[in-house]
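Asks: I would like to see how this sequence folds:
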Amino acid sequence: MFFCYIPNFQRYFLHRTHVKSLPKIDTFIETSVSTKRPIPVSVLREEIVSTYPYWATRELLMNAIMHRDYDSNSPIQFYEYDNRIEIQNPGGLYGKVSPENFPNVSDYRIPFIAEAMKVLGYVNRFSRGVYRVQKELKENGNGEAHFDFSLRTAFRVVENISKKYFEEGFGADTPENTQEHLEDRENAQKTPRKNPENTQKTPRNVQNEIIELIRLNPLITRRELEALLNRTPDSIKYHLSQLTKKGFIKREGSDRAGKWIIIE
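Replies: Down below sits the predicted model:
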């Protein structure tokens, strides 16, 4: 019988596993969880709002990975409901941390994982991440995250969906967001008004204009679209993404030498 002893095997195994999985988790939060859209702030300015802000949501999930009890067979649970996200990791508050001093005091079950994740940029400066999370959630319209300390062998956090994201009927199945209402609103905008400079375009109108500009010039760039439509880079990026997802347009070739194709 042959035995092979590897010093710090658990440390090596956890390190290799995290290096492979953390980038995928990061991408998952950004592309599948944090749905974004622009909302008008003024006639010439828009603000990008997410259902769940990318950085704050990523920080909460990365904290669950960092603070979990790796002696437990229970997995980290990430549930997305219609109105909230729940993240739960095995292992409650650890060491010096208690419900009374959280989040002002930090302690770590496996310090080298905490240090590695900090160096790699997956968690914020120790003891400061929660404050930034709460600030970002409030600014995005989610309200503060709720931390549940009642579970003895687990730690749970609840992040509510952004109310700001669903303002003005966007993103929800409301009368203001139905096809009929959008058509009525589009027709109404074609009617001359006393103050046309105060009229704000709907996302549908912006996307129609993008399609027409692409039809005239398939080689048009994002910067040219921004200038012609008087939109922010994030706004143009969002509308191009939506048109691509809906199957109206597609990109052929590289960003520099490629062109847009309208799918009839």
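Asks: hey, let's count contacts and neighbours off CA atoms from now on
Replies: Will do.
Asks: tell me which stretches of the chain form helices.
Replies: 9-28, 54-67, 111-119, 129-140, 179-190, 203-216, 222-229, 233-245 (DSSP state H).
Asks: quick one, which of these gets closest to Val157.
Replies: The closest of the helices of the chain to Val157 is helix 54-67. By C-alpha to C-alpha, the value is 7.8 Å.
Asks: what sits against Ile236?
Replies: 222, 225-226 (C-alpha atoms under 8 Å, 6 or more residues apart in numbering).
Asks: try Pro99
Replies: Neighbours of Pro99 in contact, by C-alpha under 8 Å, 6+ apart: 93, 149.
Asks: repeat that with 10 Å
Replies: 93, 147-150 (C-alpha atoms under 10 Å, 6 or more residues apart in numbering).
Asks: take those and keep only those in strands.
Replies: Here DSSP state E is the test, and the contacts of Pro99 give 147-148 as lying in strands.
Asks: top of the contacts of Ile236 by neighbour count?
Replies: Leu225 (19 neighbours; other C-alpha atoms under 10 Å).
Asks: to compare against the first, here's another:
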Amino acid sequence: MNFDGPVWIQAKQVSKYFEDNIMASYTIREADQIEHKIVYNYPLTAFEELATNAILHKEYDTPEYVGIYIYKDRSSFVNHNRPLPPVTIEALNKDRSFDRRQYLNKELKDMFFSLNLIESYGSGIRRAKDALFENGSPELKFYPDNEEDNYTNEVIGINKEFLNEFNSSSYEKTTTKTTTKTTIKQEEIIKIIAENPHISANEMAEKLNLTVDGVRYHLNKMRKAGLIRYEGSTKLGQWVIMKLNSK
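Replies: Okay, here's the model as predicted:
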């Protein structure tokens, strides 16, 4: 997938593509309890911070592109240059904040800050590491592990619990706990339906920034999965969120 246009537009496109097409979650709901736990394959904050970091620290005098690669068990962000001193690959693996970090593209850094694409200077790696920790994901890794190769590779592993659940043939974990796999958009649809059971697909599309066909695609998948159902006539009916009952 290639992204075109001004670099700040590309940064937003990358984030939206990830959120709509790659990021997924499953929800664990305890029987007879409102509280639930959501486990993501990759937390959005970590992906956004690392993608933005790769864009900000690219050496734009070279024709090489920023590469983001999604595999079954990991995501990889590649820049064809190393970080500017005093930051090193070893420090990126060991430390959390980089207050003295130098930028190849200071104008780009200032523009991203003014557009709220970054929150503060030198803190993106810390936020990515924190998001991975809170999601129970593997630690963030930086490569190469030598001083010769001129590239920077950031690797985040998929959440192991998510991967095991995704590969499982059964959704039920125990007799008192049920899991349902949902995407982020489907979680948003459930929230919208809970607020307004009579909402139409057109209204959902506006709230979710999706096409009507895109909303209907998600609704059909959710109905087939037993997450929701529609009761009544087309004009006067309403959506019903199905209760997840334990056996």
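Asks: any chance of the helices of the first structure in TSV, plus distance to Ala172 of the first structure?
Replies: Converted to TSV, those look like this (distance: least, C-alpha to C-alpha, whole Å):
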stretch	distance to Ala172 of the first structure
helix 9-28	23
helix 54-67	20
helix 111-119	37
helix 129-140	17
helix 179-190	12
helix 203-216	14
helix 222-229	26
helix 233-245	16
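Asks: most centrally placed residue in the first structure?
Replies: For the first structure, the residue sitting closest to the mean C-alpha position, by C-alpha atoms, centre = their mean, is Ser34 at 2.3 Å.
Asks: look up how far Glu48 of the second structure lies from the aligned partner of that one in the second structure.
Replies: Using TM-score structural alignment, the partner of Ser34 of the first structure in the second structure is Met23. According to C-alpha to C-alpha, to the nearest Å, Met23 of the second structure stands 11 Å off from Glu48 of the second structure.
Asks: looking at the helices of the first structure, which one is packed in the most?
Replies: Most buried of those, by mean neighbour count (mean count of other C-alpha atoms under 10 Å): helix 54-67, with a mean of 22.
Asks: now for that helix, which elements pack on it?
Replies: helix 9-28, strand 77-80, strand 84-90, helix 111-119, helix 129-140, strand 154-160 (3 or more C-alpha pairs under 10 Å, 6 or more residues apart in numbering; DSSP states H and E).
Asks: quick one, what contacts Ser137 of the second structure?
Replies: Applying C-alpha under 10 Å, 6+ apart, the residues near Ser137 of the second structure are 39-43, 129-131, 156-162.
Asks: for Glu139 of the first structure, list the residues it contacts.
Replies: Here Glu139 of the first structure is in contact with 49, 53, 162, 164 (C-alpha under 10 Å, 6+ apart).
Asks: taking those residues, tell me the two that lie furthest apart.
Replies: Maximum pairwise distance among the contacts of Glu139 of the first structure (C-alpha to C-alpha): 11.7 Å, between Pro53 and Lys164.
Asks: overlap in contacts, the two.
Replies: Residues touching both Pro53 of the first structure and Lys164 by C-alpha under 10 Å, 6+ apart: 139-142.
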